[in-house]
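[1] Let's see this in three dimensions:
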Amino acid sequence: MAIFAIGDIQGCYRELEQLLDRINFDPSEDSVWFAGDIVNRGPESLQALRFVRNLGEQAITVLGNHDMHLLAMAHRDEASLKPKDTLAEILDAPDAGELLDWLRHRPFLHHDRDLGYGIVHAGLPPQWDMSEALARSRELEAALQGPDYRDFLAHMYGNEPDQWDESLSGHDRLRYIINCFTRMRFVDANGRLDLGLKCGPGEQPDGLFPWFQAPGRRSANDHILFGHWSTAGQSSKVNYSDFNVYALDTGCVWGGSLTAFRLDEDGGWASISCRGQLTPGEA
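    The predicted model follows:
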């Protein structure tokens, strides 16, 4: 039995099929972890979401910002969709309710102690060790899966607060947590989030750090797989192994590649080239 992790699909179902064929994935025996952003911007979001859901227990999927955007748009008028969104086919599908309910019950962070790996869409703030991060993931999942989840979805957008404080409460607390798990890239020396900057690691101004290079990061000894950041996955400026992190998003929807990493052996990467649906700046 093999265990793989795959980066952001973003509706590129054809490329997912090709990658699974490349790695000889057997859904009756093998397992796969997905780094989130199953849907949006690519041409086959509905097919991708159905496929991943139908893998059942063979797949572990953490939630990304585009997955959360889909859940939010499901409770708004379709006029709220962004011009580049490719979510309407999901919202109009006869099985939309089942797909959205399944998505709403996915985790934000998964950690396998035996394998020694965790997976998150974006990252972890430096103030949290893995135990703290898992506790915050459960807190967020309880809100998303609870009876008041529509209220949570209505208040999750925004860049504030940008600094962790255990005393945070209500929507502010949940918004900070979800921004870490699904949107973060850079932090300052005090761990304050900078959610506006989207350049690659090593291209940021002085005073900012990729989240995995943050001074005093408490999860530094944990092996963490992450997606979300295509310029990180395509960058040669950082030796990620020095920080125990694995950048899985290699920009399939941009015309880059879709990438898999094998977890149950000594590692090993496989990628396939992608068609590309967007140009930089459109995501």
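[2] From now on I want contacts and neighbour counts done on CA atoms only, so please keep to that.
    Fine.
[3] For the stretch 101-250 of the chain, which segments are assigned as helices?
    In the stretch 101-250 of the chain, the helices defined using DSSP state H, counting those that start in this stretch lie at 130-145, 149-154, 170-182, 230-233.
[4] out of those, nearest to Ser271?
    Closest to Ser271 of the helices of the stretch 101-250 of the chain, according to Cα to Cα: helix 230-233, at 11.6 Å.
[5] Assign Ile60 to helix, strand or coil.
    Following DSSP: H, G, I helix; E, B strand; the rest coil, we place Ile60 in the strand state.
[6] Would you confirm that Arg275 contacts Pro43?
    No - distance between Arg275 and Pro43: 10.4 Å, which falls outside the contact criterion (Cα atoms under 8 Å).
[7] Which of those two has more residues huddled nearby?
    For Arg275 versus Pro43, neighbours defined as other Cα atoms under 10 Å are more numerous around Pro43 (21 against 15).
[8] And the more buried one, how far from Thr250?
    Here the distance between Pro43 and Thr250 works out to 17 Å (Cα to Cα, to the nearest Å).
[9] what do you get for Gly170?
    Applying Cα to Cα to Gly170 and Thr250 gives a distance of 35 Å.
[10] So for these two, which residue has more residues nearby?
    Using other Cα under 10 Å as the criterion, Gly170 and Thr250 rank with Thr250 on top: 29 against 9.
[11] OK, contacts around the more buried one?
    For Thr250, the residues meeting the contact criterion (Cα atoms under 8 Å, 6 or more residues apart in numbering) are Gly7, Asp8, Trp229, Ser230, Thr231, Ala232, Gly233, Gln234, Gly256, Ser257, Leu258, Thr259.
[12] Buried subset of those residues as a PyMOL selection?
    Those of these that meet the burial criterion (16 or more other Cα atoms under 10 Å) are gathered into one PyMOL selection, given here:
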select buried, resi 7+8+229+230+231+232+233+234+256+257+258+259
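[13] Next, the second sequence, to be compared with the first:
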Amino acid sequence: MATYAIGDIQGCLDSLLLLLERCRFDRDRDRLWLVGDLVNRGPRSLDTLRFVRDLGPAATTVLGNHDLYLLMVAAGLDRRGKGDTLDEVLAAPDRVELLDWLRRQKLCHLEGDFCLVHAGLLPQWTATSARALAAEVEAVLQGPSCAEFLANLWGSEPLSWSDELQGWSRLRVIVNAMTRMRFCSLSGAMDLKTKGEATDAPADHLPWFDIPGRRSTDTVLIIGHWSALGLRIEDKLLALDSGCFWGRHLSAVRLEDRAVFQVDCSNGESQV
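    The predicted structure is shown next:
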């Protein structure tokens, strides 16, 4: 059995299928760990959702910001982005079943020495405490207060974590850290505006994984979200968003031996 961790798919199913061929993935034997952002921008978001859902226990996925955006749009709670490609999902006859499956996925997955999360963990959190915080969000997202949660999810405040936070503010910080974060101040305050490369950090900020004293350094963090960062393989960090939709690569790392598999997406998804 092998476990393949794969970067942001964003509706680029043709690239994913080709990558799985290159990995020689066997759904009856192997496992996929997906870093989130299954949907949006690419041309086959609907087919991607169906494919991953139908893999059943062979696939573990965490929620990314685009996945949550789909849930918000489906609930009528967000303005449509000009580049989104969600109409096919929203019009699908199995829309209800797919969205129900999506909202039941984890925000953070912890197993052995590995922690799978879309964007990152705040420096104050251990992987174990982050998993407990993710469970708070998952319980609300999967429960009767889901619509109210989604209505209160939008926004970037507060930017810092405190154990004293309660209610929607508490859940919003957890979601923003795990699905949107790239840079933090040394005190752990998020900057949620700056994108670009790691060297583009605002003054007095660093990439979140470089903050001194970060408490999750004993765990291998597997992330996506940051396409400008590209594929980055370190002892305790596997950053896997290598810009498939942007014409670069879709990447997989086999966790058992860190072998890398890639698909060249430079010709565009429709020509893969």
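[14] Could you export the contacts of Thr250 of the first structure as JSON lines, including distance to Gly202 of the first structure?
    As requested, those are exported to JSON lines (distance: Cα to Cα, whole Å):
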{"residue": "Gly7", "distance to Gly202 of the first structure": "21"}
{"residue": "Asp8", "distance to Gly202 of the first structure": "22"}
{"residue": "Trp229", "distance to Gly202 of the first structure": "13"}
{"residue": "Ser230", "distance to Gly202 of the first structure": "14"}
{"residue": "Thr231", "distance to Gly202 of the first structure": "10"}
{"residue": "Ala232", "distance to Gly202 of the first structure": "9"}
{"residue": "Gly233", "distance to Gly202 of the first structure": "13"}
{"residue": "Gln234", "distance to Gly202 of the first structure": "12"}
{"residue": "Gly256", "distance to Gly202 of the first structure": "20"}
{"residue": "Ser257", "distance to Gly202 of the first structure": "21"}
{"residue": "Leu258", "distance to Gly202 of the first structure": "23"}
{"residue": "Thr259", "distance to Gly202 of the first structure": "22"}
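[15] all strands for the stretch 1-150 of the second structure, in order.
    Under the criterion DSSP state E, counting those that start in this stretch, the stretch 1-150 of the second structure contains strands at 3-6, 31-34, 59-61, 108-111, 114-117.
[16] Tabulate those strands (CSV), appending mean neighbour count and distance to Phe51 of the second structure.
    Putting the strands of the stretch 1-150 of the second structure into CSV (neighbours: other Cα atoms under 10 Å; distance: least, Cα to Cα, whole Å) gives the following:
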stretch, mean neighbour count, distance to Phe51 of the second structure
strand 3-6, 25, 15
strand 31-34, 23, 12
strand 59-61, 21, 10
strand 108-111, 20, 20
strand 114-117, 25, 20
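[17] which one of those strands lies closest to Leu153 of the second structure?
    Evaluated over those, closeness to Leu153 of the second structure peaks at strand 108-111, with 17.2 Å, by Cα to Cα.
[18] The closest residue in space to Lys236 of the second structure that isn't next to it in sequence: neighbouring residues, count only.
    Leaving aside its chain neighbours, Lys236 of the second structure sits nearest to Val220 (4.1 Å; criterion: Cα to Cα, 6 or more residues apart in numbering). Applying other Cα under 10 Å, we find 19 other residues in the vicinity of Val220 of the second structure.
[19] One more: Gly213 of the second structure?
    Applying other Cα under 10 Å, we find 11 other residues in the vicinity of Gly213 of the second structure.
[20] Also Ala119 of the second structure?
    As a burial measure, Ala119 of the second structure scores 28 neighbours (other Cα under 10 Å).
[21] Aligned to it, what sits in the first structure?
    The equivalent of Ala119 of the second structure in the first structure is Ala122 (alignment by TM-score structural alignment).
[22] give me every residue that touches the closest residue to its match other than its chain neighbours.
    When the adjacent residues along the chain are set aside, Ala122 of the first structure lies closest to Thr182, with 4.8 Å between them (Cα to Cα, 6+ apart). For Thr182 of the first structure, the contact set (Cα under 8 Å, 6+ apart) comprises Leu63, Gly64, Asn65, Phe108, Val120, His121, Ala122, Gly123, His228.
[23] could those be laid out in JSON lines, adding distance to Leu153 of the first structure?
    Listed next are those as JSON lines, based on distance: Cα to Cα, whole Å:
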{"residue": "Leu63", "distance to Leu153 of the first structure": "13"}
{"residue": "Gly64", "distance to Leu153 of the first structure": "14"}
{"residue": "Asn65", "distance to Leu153 of the first structure": "12"}
{"residue": "Phe108", "distance to Leu153 of the first structure": "15"}
{"residue": "Val120", "distance to Leu153 of the first structure": "19"}
{"residue": "His121", "distance to Leu153 of the first structure": "18"}
{"residue": "Ala122", "distance to Leu153 of the first structure": "19"}
{"residue": "Gly123", "distance to Leu153 of the first structure": "20"}
{"residue": "His228", "distance to Leu153 of the first structure": "20"}
